[in-house]
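1. Predicted coordinates and the sequence they were generated for:
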Amino acid sequence: MISIVIPCKNEAPNIPPLLDEIAEHLGDREIEVIVVNDGSTDDTPQVLEVEAGKRAFAVRHLRHESSVGQSLSLRSGVLAASGTVIATIDGDGQNDPKYIGQLVDKLIESGPQTGIACGQRIKRKDTKLKQLSSRFANWLRGSILNDRTRDSGCGLKAVHADIFRRLPFFNGTHRFLPALVIQEGYDVVAIDVLDRPRRYGQSNYGILDRGLRGALDLFGVWWLKRRRKLMPVVEEIRYE
């Protein structure tokens, strides 16, 4: 089973078309969709109640009493997931669900040594300021962490569930998933994905959040990497 985790904050108008696309592109696979409602104040609960009743796949609604951010929303979805592979996608419609199947297939085909398949956005649709800040952040992160992807901030990813649950979660984890997976001793693969404009509303996580907090998070992940350079190869010795 593939568990598709969608962190959402005030994205009610974007949810139905996103679920339509998931049904179109993944309707022949065994899936569940976990929408993590991160303290939304719009009609997200009502929309999800309607959508859950008309889908052939399970639509699960996890609600945070108050907003805790994208990374901890992912954590809630990951811990609740039933699938052996967890795919993540943003709730604003900018990520195209047609790539979820490609990411999962790439992850599986790459063998057990690969822990994560990442989307890398091309033809970005964000504002110029957001594109420039993202480009600089990706360059800085890649230079320091060598995480084998040029766009760790893309919401489209596929990760083995058992590996995902081992990762440390903090407010910013979602930007460093490739580096954290590498730290666990696994490889990273990537595919290019076309970016799309947001359908409705506006971003709930701004440049300040990505910039200032991201710099502190980068230092923290670098520290973790420095403190654990080797992963042990574990073999259990069994006795009759």
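-> Yep, it's here.
2. only C-alpha atoms for contact and neighbour calcs from this point on.
-> Noted.
3. Wait, residue 42 touches residue 13, no?
-> No. Between residue 42 and residue 13 no contact is recorded; they are 9.4 Å apart, counting by Cα atoms under 8 Å.
4. another structure for you, compare them:
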Amino acid sequence: MKNEELNVATLAEEIGAAMAPLAPFEVIFVNDGSTDDTAGAIARTRARFPWLREVRHAASCGQSAAVLSGVRAATAPVCCTLDGDGQNPPSELPNLLAPLLADTTGTVGLVAGQRVDRQDTASKRLGSRAANALRRRLLKDDTRDTGCGLKAFPRQVFLSLPFFDHIHRYLPAMVKREGYQIVLVDVTHRARAEGRSNYTNFGRAMVGVLDLVGVWWLLRRRKVQRVVHSDAWQGAAARLPAGGDAA
């Protein structure tokens, strides 16, 4: 959340209602260097919802850094993300969690929402469509909408990825790079009710070209090793003295 004080209470209420059937849960609002009263709004809302926590950045670091801070602070093994502007309906959260909760093999590394009937300006939709088409062609991630904030993943999968700014837009490609399965879920979208967007098409385009080249390089350099046997840990443990510890 960056300068989203008017959206804090409503978003928390909707998340609480959507997640109630799946309790217990925790919700972390990452305050990304807001200059309005987002912090005060979160504090007032926490008094109503004990499952709500805040992580606050001293200065704005961007969405990927905010996601990383939230995932690091999380205590649950499965994480869901959504944008703080209210355009991602929290009612979609159970739909994102379902494939992960049903996965008994540990092969699903990401459930990615794909927006249908986007409630954005025409210029933003066209810019996003062009960027998505170029990304799909170059990265072959088979995802039509990586910019959707609604995503779910095992916490440890996300933390194992090489972090870089704007990684949130390339999670399907990066998770697929690690050998995991990607599940795509169509989700609804709605217009922003309060506040204004922190993004511009020009700003996204400027960083997008460099990001694409960097991610393309990472995908080409990855070698997935399939370990069929390892007794390294057992050997290390056998060499420990009585009462010893290992890091």
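-> Now that the structure is in, tell me what you want to look at. Nothing here was measured: the structure is a model prediction, and the numbers come from that model.
5. Residue 42 and residue 13 of the first structure: which is more packed in?
-> Using other Cα atoms under 10 Å as the criterion, residue 42 of the first structure and residue 13 rank with residue 13 on top: 18 against 13.
6. Tell me how far the residue nearest the centre of the second structure lies from residue 234 of the second structure.
-> Nearest residue to the geometric centre of the second structure (Cα atoms, centre = their mean): residue 81, 4.5 Å. Noted for residue 81 of the second structure: a distance of 37 Å to residue 234 of the second structure, by Cα to Cα, to the nearest Å.
7. Could you give the residue range in the second structure aligned to whichever helix in the first structure runs longest?
-> Across the first structure, the longest stretch assigned as helix under DSSP state H is helix 128-145. Using TM-score structural alignment, helix 128-145 of the first structure corresponds to residues 122-139 of the second structure.
8. Wait, a helix at residue 193 of the first structure?
-> No. Membership of residue 193 of the first structure in a helix is not supported by DSSP: H, G, I helix; E, B strand; the rest coil, which gives strand.
9. Quick one: residues contacting it.
-> 96, 99, 119, 120, 121, 122 (Cα atoms under 8 Å, 6 or more residues apart in numbering).
10. Excluding chain neighbours, what is closest to the last one?
-> Looking back up the chat, that one is residue 122 of the first structure. Leaving aside its sequence neighbours, residue 122 of the first structure sits nearest to residue 194 (Cα to Cα, 6 or more residues apart in numbering; 5.2 Å).
11. ok, now the fourth one?
-> When the adjacent residues along the chain are set aside, residue 120 of the first structure lies closest to residue 192, with 4.7 Å between them (Cα to Cα, 6+ apart).
12. and the one you found, what pairs with it in the second structure?
-> Correspondence of residue 192 of the first structure to the second structure, assessed by TM-score structural alignment: residue 186.
13. and what of residue 100 of the first structure?
-> Checking with TM-score structural alignment, residue 100 of the first structure has residue 93 as its match.
14. how near is the aligned partner of residue 162 of the second structure in the first structure to residue 86 of the first structure?
-> Mapped onto the first structure by TM-score structural alignment, residue 162 of the second structure lines up with residue 168. Using Cα to Cα, one gets 16 Å for the distance from residue 168 of the first structure to residue 86 of the first structure.
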